[in-house]
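Peer 1: Give me a 3D structure for the following:
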Amino acid sequence: MILYGLKTCDICRKALKLLGNADFVDVRGAGVPEEVLRAAHAQFGAALLNTRSTTWRGLSESDRAGDPLALLAAHPALMKRPLIEADGELYLGWGPEVRAALGLG
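Peer 2: Next up is the predicted model:
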């Protein structure tokens, strides 16, 4: 299991604590592998972008209108977090439905 997030993100730290066996990838330093990012975008679409982040608010309108995958590659902190890869499945966020799907009730 791999958890993609930010080491400074409280929700990512909570998720990592409950998912003790997960490998953590700090997207700000290591990024998200392109194939994972493409699969996540295909599955989650616009929900993959965190449009409430300070990074998003700092972008120009023309940047915001650009290719979402290019935006995420250039600004990994724009990704909604955490993105969890487990047994070939992708999960986005840390809501009750994600916790239940991962067997954490």
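Peer 1: Please count neighbours and contacts with C-alpha atoms only from this point.
Peer 2: OK.
Peer 1: the longest helix in the protein is where?
Peer 2: For the chain, the helix that runs over the most residues, judged by DSSP state H, is helix 34-44.
Peer 1: To check against the first, give me the structure of this:
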Amino acid sequence: MRKIYHLKTCDTCKRILKSLPNLDTFELQDIKEAPMTVKQLEEIHTITGNYEVLFSKRAKLYKEMGLKDEVLTEADYKRYILEHYTFLSRPVILIDGKAFVGNSPKVVAAAIAFLG
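Peer 2: Now for the predicted structure:
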């Protein structure tokens, strides 16, 4: 499966999508227009092994809600990601059973290299 969870209004996501070869072979899901389902999130969790890696601690809501001062559990991360799209570290690029999460240059380079 080749799928990318992204935010179409995010300039960083746009830049990353443009840099990916064979983008036409991916299913794209704008997480604001089509929120991630429990099943989708659980499928990604199966690949990554935890929800924290999928959680964006850079989101404004993270600080506004005082979450940075709390000790969050895996269940908390899952719940917050499902409650509001901003908590998903994006983009999430799924390529044939492997997940590349976030927008760091290292992660993007690894996804591009994997596409080979």
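Peer 1: TM-score of the superposed pair?
Peer 2: Once superposed, the chains reach a TM-score of 0.77 (TM-score structural alignment, normalised by the length of structure 1), with 103 aligned residues with a C-alpha RMSD of 2.4 Å.
Peer 1: Quick one: list the elements packing against the longest helix of structure 1.
Peer 2: helix 68-74 (3 or more C-alpha pairs under 8 Å, 6 or more residues apart in numbering; DSSP states H and E).
Peer 1: ok, back up a step: next SSE after the longest helix of structure 1?
Peer 2: The first helix or strand that comes after helix 34-44 of structure 1 along the chain, using DSSP states H and E, is helix 54-57.
Peer 1: related to what we said a few turns ago, tell me the gap between the longest helix of structure 1 and the middle of its chain.
Peer 2: 10 Å (C-alpha atoms, centre = their mean, to the nearest Å).
Peer 1: And for stretch 64-72 of structure 1?
Peer 2: 15 Å.
Peer 1: now stretch 72-80 of structure 1
Peer 2: Distance, centroid of stretch 72-80 of structure 1 to centroid of chain: 8 Å (C-alpha atoms, centre = their mean).
Peer 1: what range in structure 2 matches that stretch?
Peer 2: On the basis of TM-score structural alignment, stretch 72-80 of structure 1 is assigned to residues 81-89 in structure 2.
Peer 1: How about residue 32 of structure 1: what's its closest non-neighbour residue?
Peer 2: Among residues not flanking residue 32 of structure 1 along the chain, residue 4 sits closest, at 7.1 Å (C-alpha to C-alpha, 6 or more residues apart in numbering).
Peer 1: I'd say the one you found and residue 83 touch.
Peer 2: Yes: counting by C-alpha atoms under 8 Å, residue 4 of structure 1 touches residue 83, with 5.0 Å between them.
Peer 1: one step back: identify each buried residue in the longest helix of structure 1, please.
Peer 2: For helix 34-44 of structure 1, the buried set under the neighbour-count rule, 16 or more other C-alpha atoms under 10 Å, comprises 37, 40, 41.
Peer 1: coming back round to it: just the buried positions in the match of stretch 72-80 of structure 1, please.
Peer 2: 81, 82, 85, 86, 87, 88, 89.
Peer 1: Okay then, goodbye and thanks.
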